[in-house]
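[1] All I have is the shape, not the residue letters:
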């Protein structure tokens, strides 16, 4: 089933073999409710509770491929969710710092990652709009929810030469790649996407 998903991703334009290998060996069924496990290797987003979803594998692969084209070792993830994107990243970079606004999801993701023997991830319950200042700067930042505008704190926490992958927009959202060069930020729009909104504040 995982092989079939990888074939789908390849046909959809994912070319990075490291990304494809990691997706093939990461058990997606472990990151969703048991009742939906039979859909784990379909290329679709699925609900994980608390009004949140586990992203479509193609979107996980696309964002990860965009990120690791650059030399990203120290990565911030905004929106831990189920922990699936976190697990994929953790197998491709040195260290992942992941912020989740919903305490229950953060706790569950932390347990899942530990059970899969993934230990180069630090998770935190907090407001994704604020990033994780004490761990900055980051070579790469990946945001798994759509922001109404580019969050100023994330731009500040991006290292010089770093890359931010983020969906931006409300009614219409665009996957955007932001590169930092000193005090200048260069933006590139990749295409239209649909994500849950990046909500301010944290909840228990």
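    That came through, no problem. Just so you know, these numbers come straight off a predicted model, no measurement behind them.

[2] hey, let's count contacts and neighbours off CA atoms from now on
    Fine.

[3] Moving C-terminal from the host helix or strand of residue 110, which element do we reach first?
    According to DSSP states H and E, residue 110 maps onto helix 103-115. Downstream of helix 103-115, the next assigned helix or strand under DSSP H and E is strand 121-125.

[4] quick check: angle from that next one to helix 103-115?
    With axes from the mean of the first three to the mean of the last three C-alpha atoms, to 10 degrees defining the directions, strand 121-125 sits at 170 degrees from helix 103-115.

[5] next, the one to line up against it:
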């Protein structure tokens, strides 16, 4: 496995240089994680040679692995530290989860699609990510028992910000979430303090729908 990972290290470094650093990502911890995590092992084998391209890729069940730049942008926007506890809504391929796990103390990640949940868990075990805790559930309700969280990242587009996630964000906590209609969204960064929340736009984006009680319905 080590040989397989090192084979792609040059391609991965080029991805970071041309797609990520060139677009203004400066957080050294994010850059280090993006250089380390073998993205090609988080996509279907048939798409391995496209894994480091500047675009999202399908991972099955009508879901995608996000464009590398988007992963780095969302991660940097959370202004993470090694002591943070982070909630991720939408495990998907597990790639974003692994990037977070390289930076923070613990990642709690929720996936509603069972096949993706099982596949991601196997990868986390394979790479010995002992600081990742997984859950098969409706992510729009969050993970109340483990709250509050220092940061929350939502990797699917929501019609509105789910109130349970706001409730589960710690004072001083940050959230990044795409919000909009079914086809296009705006990336919103939220900061929570004693007076409530403030929102900042990070620009337009396009994600799959956030399905759940506090998101879109399946139909």
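    Sure, I can see it. Values in this document were obtained by computation on a predicted structure and should not be read as measured data.

[6] Any chance you could compute the TM-score here?
    The TM-score (TM-score structural alignment, normalised by the length of structure 1) is 0.95; 203 aligned residues with a C-alpha RMSD of 1.6 Å.

[7] Quick one: the strands in structure 1, in order.
    In structure 1, the strands defined using DSSP state E lie at 46-49, 52-54, 74-78, 95-100, 121-125, 138-143, 158-168, 173-181, 184-193.

[8] could the ones you listed be laid out in CSV, adding distance to residue 149 of structure 1 and mean neighbour count?
    Shown next, in CSV, are the strands of structure 1 (distance: least, C-alpha to C-alpha, whole Å; neighbours: other C-alpha atoms under 10 Å):
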stretch, distance to residue 149 of structure 1, mean neighbour count
strand 46-49, 25, 16
strand 52-54, 20, 20
strand 74-78, 14, 26
strand 95-100, 18, 24
strand 121-125, 22, 18
strand 138-143, 12, 26
strand 158-168, 6, 25
strand 173-181, 10, 20
strand 184-193, 13, 13
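
[9] export those strands to CSV and tack on distance to residue 12 of structure 1?
    Shown next, in CSV, are the strands of structure 1 (distance: least, C-alpha to C-alpha, whole Å):
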stretch, distance to residue 12 of structure 1
strand 46-49, 19
strand 52-54, 19
strand 74-78, 24
strand 95-100, 27
strand 121-125, 29
strand 138-143, 21
strand 158-168, 19
strand 173-181, 16
strand 184-193, 14
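
[10] out of these, nearest to residue 150 of structure 1?
    Residue 150 of structure 1 lies closest to strand 158-168 among these, at 7.0 Å (C-alpha to C-alpha).

[11] what's in contact with that closest one?
    63, 66-67, 70, 72, 136-150, 155, 173-182, 193, 195 (C-alpha atoms under 8 Å, 6 or more residues apart in numbering).

[12] check the fit of it onto structure 2 and give the mean distance.
    Aligned to structure 2 and superposed, strand 158-168 of structure 1 gives a mean residue distance of 0.5 Å (mean C-alpha distance after the TM-score superposition for structure 1).

[13] what range in structure 2 matches that strand?
    Strand 158-168 of structure 1 corresponds to residues 169-179 in structure 2, going by TM-score structural alignment.

[14] Select, out of the strands of structure 1, the one closest to residue 15 of structure 1.
    Nearest of the strands of structure 1 to residue 15 of structure 1, taken as C-alpha to C-alpha: strand 184-193 at 15.8 Å.

[15] Just give me how far the closest one sits from the chain centre.
    Going by C-alpha atoms, centre = their mean, to the nearest Å, the spacing between the C-alpha centre of strand 184-193 of structure 1 and its chain's C-alpha centre is 16 Å.

[16] quick one, what contacts residue 97 of structure 1?
    74, 75, 76, 77, 121, 122, 123, 124, 132, 135.

[17] Of the residues you listed, which pair is most distant in space?
    74 and 124 (15.5 Å).

[18] And residue 31 of structure 1, how far from residue 53 of structure 1?
    10 Å (C-alpha to C-alpha, to the nearest Å).

[19] Show me the common contact partners of these two, please.
    By C-alpha under 8 Å, 6+ apart, the residues touching both residue 31 of structure 1 and residue 53 are residue 82.

[20] ok now do the aligned residue in structure 1 for residue 143 of structure 2, which residues does it touch?
    Superposed on structure 1 with TM-score structural alignment, residue 143 of structure 2 falls opposite residue 132. Residues counted as contacts of residue 132 of structure 1 (C-alpha under 8 Å, 6+ apart) are 76, 97, 99, 157.

[21] The first one maps to what in structure 2?
    Counting by TM-score structural alignment, residue 76 of structure 1 lines up with residue 87 in structure 2.

[22] So that match sits against residue 111, correct?
    No: assessed by C-alpha atoms under 8 Å, residue 87 of structure 2 is found out of contact with residue 111, at 11.4 Å.

[23] Next, find the distance separating the residue sitting furthest away from the middle of structure 2 from residue 172 of structure 2.
    Distance to the chain centre peaks in structure 2 at residue 195, reaching 27.3 Å (criterion: C-alpha atoms, centre = their mean). When distance is defined by C-alpha to C-alpha, residue 195 of structure 2 is 11 Å away from residue 172 of structure 2.

[24] Next: residue 12 of structure 2.
    Distance of residue 12 of structure 2 to residue 172 of structure 2, computed by C-alpha to C-alpha: 33 Å.

[25] what does residue 5 of structure 2 give?
    In this structure, residue 5 of structure 2 and residue 172 of structure 2 are 37 Å apart, going by C-alpha to C-alpha.

[26] Enumerate every residue touching residue 26 of structure 1.
    Residues near residue 26 of structure 1 by C-alpha under 8 Å, 6+ apart: 87, 88.
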